[in-house]
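Peer 1: no FASTA, just this:
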């Protein structure tokens, strides 16, 4: 096995022999190997290589130089040290012998996927250790720049996630070390400074926390002319007010850590942090609230048994009317998970009633979201939404309903992909639109236009779909709310399907701008990145598509994910990595698609799982199995009326079958 390392500098190890620097007696020898290490499947056409290594030479001269360089690499070492040809040729394509090499950049990207799947400390530590000082830090070749930036972005995202997991686990010194690394990488990233301040305060190192705030304050003032944000100022004020280590301060900070972990889609880390806060709480009100937060974190993981005692304790202890509405909502979630749907609806409605008197705007919004989800599980979501339109009317256009209607859009996705519900989504959307127009409720009109456009998109009625989605986006914008990312994302999808690449970027930028401030970011970011990957894949740019897939994973690690709203991600990701010849992440995404199909069971979910499995089979050299899986995906898509994806899978099945005919 040949070990090829590019992080921290270029090193080649063959077995136990480290190739000395003097063996690369010509600079272009090493450059050729580096270039192939970074290429998709470690293969490039000769013209691509000469364009990168000899951009200023005439084609004939560059080709001659390439032939000489290949010769030098092939004869760099005595034969007894290298049994396999180091540069292999397939016509005009040159490559590395993939079955005999290990490349640290490939291992890094694979381990990033594994760390996010497992979310354990050892996996993150392995990724961080592998990166060292970045990609080829001493090289200035133009072709390394995009790779270096891409890998650095992945590294920063992994460090942020690693710091969050370490912090939630109470490993404060390790968290501070990682946070300092983040600050060193980009001193103007305020979140890294805030994390470092917080863990220093948690560790009782108040003076250091104050100094870090001052470092941040000076940087922002000198470089950007701004002041630190609210979170940094809050921690600074708390530390100033309590120079001695007080349990109340520690409990409050641990509670904040738990809340941050919940927002980033890490309820397991939140449980650890909230438990630490509970152990340091100083009064019954704090204790009751922390029991409620622990119950919420367990329920976010769909774990009723560990949530029950915390919820019961909070119910017994609380005397705060605002807390009562939150507890009623959690009780509705427990009942829903236990299958007692009538009781769940009773508690959800009670939560809304209590919130109307004593809750905050967020409490009222969360109660509405819970009613929507319970109604969805009961099978009467559509009737419930109609009743809500009649009951609430124009009040639905207030900002308080922006979050709940993002949840309604999420439930609408389930209807679009469900066998028994998809057939009449278009009619339901048209009926809802008529009712909302009569009532003059803009938010419901925006919802209905978007759902109608989505239904038409999946059936290949692209022009009408674009018109409906455009109307939905316009109405969302008129509300001035933080919702409305979905119609823009779907407009980008229409542009990809119609092969209008110039329209994809602007639509995704509009969607991203809304997602940045959306309270329900977990529902939209994965869709946005998946659509970007889909567009790049359709343009024949799988390496760029992989960047979007990795960005989707980073977004899920930061904001959490939604299996319904992220439906497109896994089959596109598996196809992307298959195009790159990277079997491990292709299999990982195929497995994720299969888990979602097992959870929801409908034809569309099974189609996505079959499509992802087909891509994994292709990269593993089994085109016959791939053809069968693509065919199964096409049939499943056809059953649910998704004709665009059915035809696309039919073409992929035919391509795989043709390949199977020529493979011995």
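Peer 2: Noted; the coordinates are in hand. Values in this document were obtained by computation on a predicted structure and should not be read as measured data. Numbers count the residues shown, from 1 in each chain.

Peer 1: switch to C-alpha atoms for all contacts and neighbour counts from now on
Peer 2: OK.

Peer 1: so how far is residue 441 from residue 455?
Peer 2: Noted for residue 455: a distance of 22 Å to residue 441, by CA to CA, to the nearest Å.

Peer 1: So for these two, which sits in the more crowded spot?
Peer 2: For residue 455 versus residue 441, the count of surrounding residues by other CA atoms under 10 Å is larger for residue 455: 26 against 19.

Peer 1: and the more buried one, what is it in contact with?
Peer 2: By CA atoms under 8 Å, 6 or more residues apart in numbering, the contact set of residue 455 is 416, 425, 426, 465.

Peer 1: Number of residues surrounding residue 386?
Peer 2: 15.

Peer 1: now do residue 83
Peer 2: Close neighbours of residue 83, defined as other CA under 10 Å, add up to 10.

Peer 1: separation between it and residue 13?
Peer 2: Using CA to CA, we find residue 83 at a distance of 14 Å from residue 13.

Peer 1: Then residue 563 would be within a strand, right?
Peer 2: No - applying DSSP: H, G, I helix; E, B strand; the rest coil, one finds residue 563 to be coil, outside a strand.

Peer 1: what's near enough to touch it?
Peer 2: The neighbours of residue 563, taking CA under 8 Å, 6+ apart as the test, are residue 596.

Peer 1: If we use 10 Å, what do you get?
Peer 2: By CA atoms under 10 Å, 6 or more residues apart in numbering, the contact list for residue 563 reads 410, 414, 522-523, 526, 569-570, 592-593, 595-597, 599-600.

Peer 1: Dump these into TSV; add neighbour count, distance to residue 61 and secondary structure as well.
Peer 2: Formatted as TSV, the contacts of residue 563 follow (neighbours: other CA atoms under 10 Å; distance: CA to CA, whole Å; DSSP: H, G, I helix; E, B strand; the rest coil):
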residue	neighbour count	distance to residue 61	secondary structure
410	20	58	helix
414	21	59	helix
522	24	53	helix
523	26	53	helix
526	29	46	helix
569	27	44	helix
570	27	44	helix
592	20	49	helix
593	28	49	helix
595	16	54	helix
596	19	54	helix
597	20	55	helix
599	11	59	helix
600	16	59	helix
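
Peer 1: adding another structure so you can compare the two:
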């Protein structure tokens, strides 16, 4: 008998060349047992190790019963009793069969290649890497160590073999790989290819969050620009260089210099009619002001100046401030101040006859009303904001208005309406350079709006695929907590702790907003699912208190209702 198991890029099993349908693995723990044994040395382990891995908090009798069920269903899926054996309390996978596991083939080829220097050996080994280890199980904690080990092995292989394109596919923000390809292009006299590589790196470093190329990479880019003479360098290339240097100053703590470069670059982008670069320069300016605790004042002056002087570009300036406005302005206590500022901005926009400005002011007024618990008033402002921003083709602001309208629908229990709004927002989000942020936020609502357990699981999986290393961490918070709550309520507790630990780490880096309260609420749902009612009540009480401090009465009421629902 021959058993083939794929773990890289997907989970698939075949027995004597007969693929086992995915539906046969409907018992998650049966599949997990096969995965665990496939990764163990000699594909065997003591039953107590399996019990500790899968049911660490269960008593031995209950964990033993669960393990027997997992073995039973794994045997049924594999179609043969002796493909999972238990002898002297040791569980073994296919001890008397020919076992072919893709990860072992890759490991052997990688070790051979790394012992030598033959280019073809590196390429052959790299061809055997089918993708990330079990990518649909990214929050399964016992997979962390083997996943990190195999990915590091693959990275070492690519770096040693100078397989730069594959390394960039693994990590688009790997500067060594990008610089190597840029240098190769320059050596071949290909200015265009070197510039393309720089732009690819820049796009993957999230300039809107203050992350840019290093000084050495920028120097290579400038060398590429100089190849054919200064007169042939177009404005967008000059602007990208300037933005990159601005980010270097920001990362070095030279905030005044970064602000100066941001303003100069934005003027250049405005003159060259480059909306995205106007937004990126505004983001750089906003980040520098945030580091100096000046952001709210800057946002007010920016809004008024641009609405009055350059209304056609006001939405692109706002795009640059989007994450900052959501973080600093609309997620903290003091919604009366937010509303007061927005009323002032609305008056300025009406005087200037700016649809985009009016739409953005209505968006802020709608958000302030929503956070204050005034759903009808919020819906009125947000509906007007969506209409005005559609007329102005201000895509990012319009998607944000749709997101908030979907939140209102969920507050009212209208999942069907929320789902329609989410689909509309996701379609529009693809049209803006801020799509990674907006799609992440919409996906959090998609988890909450899913109508059936199957749909919830599908939306959580779709959300997990968005949580790449370069994803915007603040924008990921709602998705992380929504997924954790949905999993806990469904009794799928294995993945919850890891998700909330990640969320707590991010919340610690970005102090402020409703995240600490949301985390306490999610912990309460988790504790209740664990039958730890006293701890659950304490968590809900803490969440309610924090929501009260933030001036979010509806969120506070929800947590108090959770406290009343115990038993």
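Peer 2: Structure received. All figures in this text were calculated on a predicted structure; none of them were measured in a lab.

Peer 1: Quick TM-score on the pair, please.
Peer 2: The TM-score (TM-score structural alignment, normalised by the length of structure 2) is 0.66; 457 aligned residues with a CA RMSD of 4.9 Å.

Peer 1: Three-state assignment for the equivalent of residue 286 of structure 2 over in structure 1, please.
Peer 2: Residue correspondence, TM-score structural alignment: residue 286 of structure 2 in this structure matches residue 372 in structure 1. Following three-state DSSP, residue 372 of structure 1 is assigned to helix.

Peer 1: Tell me if I'm right that residue 372 of structure 1 and residue 403 touch.
Peer 2: No - using CA atoms under 10 Å, residue 372 of structure 1 is not in contact with residue 403; the gap is 11.4 Å.

Peer 1: which of these two has more neighbours?
Peer 2: Per other CA under 10 Å, whichever of residue 372 of structure 1 and residue 403 has more neighbours is residue 372, with 25 against 21.

Peer 1: for that one, what are its contacts?
Peer 2: By CA under 10 Å, 6+ apart, residue 372 of structure 1 lies in contact with 345, 348, 366, 378, 380-382, 384-385, 388, 404-405, 407-408, 411.

Peer 1: contacting residues for residue 474 of structure 1?
Peer 2: 446, 468, 484, 487, 488.

Peer 1: Go ahead and report the secondary structure state at residue 5 of structure 2.
Peer 2: Taking three-state DSSP as the rule, one finds residue 5 of structure 2 in the strand state.

Peer 1: which stretches of the stretch 1-150 of structure 2 form strands?
Peer 2: Assigned by DSSP state E, counting those that start in this stretch, the stretch 1-150 of structure 2 shows strands spanning 2-6, 12-15, 18-19, 44-46, 84-87, 90-93, 98-101.

Peer 1: want to try a markdown table for these, with mean neighbour count and distance to residue 28 of structure 2 as columns?
Peer 2: Below are those laid out as a markdown table (neighbours: other CA atoms under 10 Å; distance: least, CA to CA, whole Å):
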| stretch | mean neighbour count | distance to residue 28 of structure 2 |
| --- | --- | --- |
| strand 2-6 | 18 | 16 |
| strand 12-15 | 19 | 13 |
| strand 18-19 | 12 | 18 |
| strand 44-46 | 17 | 19 |
| strand 84-87 | 16 | 16 |
| strand 90-93 | 21 | 17 |
| strand 98-101 | 16 | 20 |
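
Peer 1: Ok, which of those comes nearest residue 67 of structure 2?
Peer 2: Each of those was scored for nearness to residue 67 of structure 2 using CA to CA, and the closest is strand 90-93 (10.4 Å).

Peer 1: export the strands of the stretch 1-150 of structure 2 to a markdown table and tack on distance to residue 541 of structure 2?
Peer 2: Output for the strands of the stretch 1-150 of structure 2, formatted as a markdown table (distance: least, CA to CA, whole Å):
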| stretch | distance to residue 541 of structure 2 |
| --- | --- |
| strand 2-6 | 46 |
| strand 12-15 | 45 |
| strand 18-19 | 50 |
| strand 44-46 | 42 |
| strand 84-87 | 47 |
| strand 90-93 | 45 |
| strand 98-101 | 49 |
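
Peer 1: Point me to the helix or strand that includes the aligned residue in structure 2 for residue 351 of structure 1.
Peer 2: Counting by TM-score structural alignment, residue 351 of structure 1 lines up with residue 265 in structure 2. Using DSSP states H and E, residue 265 of structure 2 maps to helix 255-271.

Peer 1: so what does that helix touch, helix or strand wise?
Peer 2: Here helix 255-271 of structure 2 touches helix 235-251, helix 275-291, going by 3 or more CA pairs under 10 Å, 6 or more residues apart in numbering; DSSP states H and E.
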